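Student: everything below, folded, please.
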Amino acid sequence: MQCLACTLEFIFLLKFVFILKATYGKEINQTASVTGIEGGAVIMNCSLSEESVGSVRWYKGSNQQILFSQLSSDKSDSRVRVTAVDELARNIMSITFTNITLDDAGLYYCVKLKSDNENVSASGSQTQLFVNSKYKTVKRIIRM
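Tutor: Okay, the predicted model is just below:
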């Protein structure tokens, strides 16, 4: 009788976990922030909590300016290359952003699209890109 109660409790727990998973869906994890030097390169990481079909896009800012897209119909920035991708699991899409400028500083979002490649399946929290000038300001004290 105790074994039956344990089994029923376990089945209830499994159903609860599946309901939670269906309710909350996929999660995207992004590196919180990266810092680079003007003219240099940075890697921005994006990983999905589970395998799914659909393309990935990287956007800059809330106006959703496309930085990188797996869709050939989208125009990606030529300075961006895929760094890491897990083709089997389809859940990792890290990019290398080269020749960065001071204007590139800002918030970037990794977005996973559904299989229709139009609707969003999951969106990352954000990656803050900081860009430092390659020229440091040098203060000189002149004594007379």
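Student: from here on, contacts and neighbour counts on C-alpha atoms
Tutor: OK.
Student: helix, strand or coil for residue 96?
Tutor: Classification of residue 96 by DSSP: H, G, I helix; E, B strand; the rest coil places it in strand.
Student: how about the contacts made by it?
Tutor: 41, 42, 43, 44, 80, 81, 82, 83 (Cα atoms under 8 Å, 6 or more residues apart in numbering).
Student: dump the residue contacts of the fourth one.
Tutor: Applying Cα under 8 Å, 6+ apart, we find residue 44 in contact with 30, 31, 34, 94, 95, 96, 97, 127.
Student: restricted to buried residues, select those in ChimeraX.
Tutor: ChimeraX command restricting these to the buried ones, with burial defined by 16 or more other Cα atoms under 10 Å:
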select :30,31,94,95,96,97,127
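Student: pretty sure residue 18 sits in a helix.
Tutor: Yes - counting by three-state DSSP, residue 18 falls inside a helix.
Student: that one - how many residues pack around it?
Tutor: Neighbourhood size, residue 18 [other Cα atoms under 10 Å]: 10.
Student: with adjacent residues omitted, what lies nearest to residue 123?
Tutor: Nearest residue to residue 123, sequence neighbours excluded (Cα to Cα, 6 or more residues apart in numbering): residue 111, at 4.4 Å.
Student: one more sequence to fold, the one below, so I can look at both together:
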Amino acid sequence: MFLLWWVNPTASSLSLSISLSLAFSSFLFLSALHCLQFTAMAVLEFAQPFTLFSPMRGTTLLHLLFIVMLQQGFSTEKQFQIIQTPSVVFAMSGNTVTLNCIINMEKVGAVVWKKHSGNNNLLFYSDILQQNGATDIRISWVHSVRIFDQSIQIKNITLQDTGVYHCVKLDSYKKEYRVGSGVTLIIIATPSYPQITVDHFSSTEDDNSIKLTCTSHGFSPHHIMVTWLKDKDRVLSSQSHVDSQNSNFSFNVNSTVTIQLQKEDIKSAVYCVVNHTALQIPLTKAFYLGRIMQVQPTLSLDSVHKVLVNTSVRLNCTALEFYP
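Tutor: Okay, here's the model as predicted:
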């Protein structure tokens, strides 16, 4: 049902307002119908022609606005959407993760999932792969009956599942019709317990120093913080470097520190502290400087008084402040 209306030039302003109100009500009702644009064209075809300077020019402008809104706001091509939120998902290794995909309207054609690899999107999951047993048994649809929700689940996730996943709508010819914006899956893996090695040690008058390196590996994501402490209260200046293990999407960290040694350091300990988002408390490794330090003794010889020839003399030599 639709309403045809016409304004008499001699009608009162009240009648014009009522007519305009009815027209807007009719427009709102018709906008909910799929055949709205065809109805609008019929209205224009049978409406009386008006000039721009006519007293009824408001009626003409209303019709123009009506058509512009139809052409710009009611196109089926523009309405179809694939919604993938959130755009980034973090999950602990070994857990189950859900990748969301919502389509806002029905349309002929299947929905598949593709995983971004290099410059290509490789087929990751679909009904055909599932039926042929050609997919990973860890992957499944969230809902067995799907209309709008095309989300998937991945169980027992590993670092190899790291990547960008796109929800793709195919048309009736199995060609890509719409591609979702994608969701980035980042697997959280715990770093290994840190290890400290000695890279350089010198105990001479010119160079009395030690260089230590702390390493940890197998973590993800790559953001990690390594701090060096001396006796747990003094922060040492250090350099850290993070690199990736491309084979399993994990990362390694190497952090080095150089310490100028003093005699008092034989009782000191140096700590490498590793902090990462996968850890509830930091990992700490201690290195005791006394294990490697060497302190040359200070020698003291008793003074010798004048003695007679061919007589015995007792001399005392004392070694002080040596280690070990």
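Student: can you give me the TM-score here?
Tutor: TM-score for the superposed chains, counting by TM-score structural alignment, normalised by the length of structure 1: 0.79, backed by 139 aligned residues with a Cα RMSD of 2.6 Å.
Student: picking that back up, mind checking which helix or strand the counterpart of the residue nearest to residue 123 of structure 1 in structure 2 is in?
Tutor: By TM-score structural alignment, residue 111 of structure 1 lines up with residue 168 in structure 2. Element membership of residue 168 of structure 2 [criterion: DSSP states H and E] is strand 163-170.
Student: distance check, the counterpart of residue 16 of structure 1 in structure 2 against residue 140 of structure 2.
Tutor: Under the alignment (TM-score structural alignment), residue 16 of structure 1 maps onto residue 72 of structure 2. For residue 72 of structure 2, the distance to residue 140 of structure 2 equals 38 Å [Cα to Cα, to the nearest Å].
Student: these two: which has the busier surroundings?
Tutor: Remark: of residue 72 of structure 2 and residue 140, residue 140 carries more neighbours, 19 against 9, as counted by other Cα under 10 Å.
Student: which residue packs closest to residue 54 of structure 1, ignoring adjacent ones?
Tutor: Residue 54 of structure 1's closest residue in space is residue 115 (Cα to Cα, 6+ apart), at 4.3 Å.
Student: I'd assumed residue 56 was in contact with that neighbour.
Tutor: No - using Cα atoms under 8 Å, residue 115 of structure 1 is not in contact with residue 56, being 10.6 Å away.
Student: more neighbours: which of those two?
Tutor: residue 56 (25 against 13).
Student: map that one across to structure 2 for me.
Tutor: Checking TM-score structural alignment: residue 56 of structure 1 goes with residue 111.
Student: can you count the residues close to the nearest residue to that match once chain neighbours are set aside?
Tutor: Among residues not flanking residue 111 of structure 2 along the chain, residue 169 sits closest, at 4.6 Å (Cα to Cα, 6+ apart). If you count neighbours by other Cα under 10 Å, residue 169 of structure 2 ends up with 24.
Student: for residue 169 of structure 2, give me its contacts.
Tutor: Per Cα under 8 Å, 6+ apart, neighbours of residue 169 of structure 2: 109, 110, 111, 112, 176, 177, 178, 179.
Student: that older thread, out of the contacts of residue 96 of structure 1, give me the one that has the most neighbours.
Tutor: Busiest of those [other Cα under 10 Å] is residue 44, holding 25 neighbours.
Student: quick check: the gap between that residue and residue 34 of structure 1.
Tutor: 7 Å.
Student: do residue 116 of structure 1 as well
Tutor: From residue 116 of structure 1 to residue 34 of structure 1 the distance is 31 Å (Cα to Cα).
Student: farthest pair within the contacts of residue 96 of structure 1?
Tutor: 41 and 82 (12.7 Å; Cα to Cα).
Student: mind jotting down where the strands sit in structure 1?
Tutor: 28-30, 33-37, 42-44, 46-48, 56-60, 65-69, 80-85, 93-97, 106-113, 120-123, 127-132 (DSSP state E).
Student: let's have those strands in TSV, adding distance to residue 10 of structure 1.
Tutor: Formatted as TSV, the strands of structure 1 follow (distance: least, Cα to Cα, whole Å):
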stretch	distance to residue 10 of structure 1
strand 28-30	29
strand 33-37	40
strand 42-44	40
strand 46-48	28
strand 56-60	36
strand 65-69	42
strand 80-85	36
strand 93-97	35
strand 106-113	33
strand 120-123	30
strand 127-132	39
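Student: out of those strands, nearest to residue 3 of structure 1?
Tutor: Nearest to residue 3 of structure 1 among the strands of structure 1 is strand 46-48 (37.3 Å), distances taken as Cα to Cα.
Student: can you list contacts of that closest one?
Tutor: Against strand 46-48 of structure 1 from outside (Cα under 8 Å, 6+ apart): 26, 27, 28, 29, 30, 31, 91, 92, 93, 94, 110, 124.
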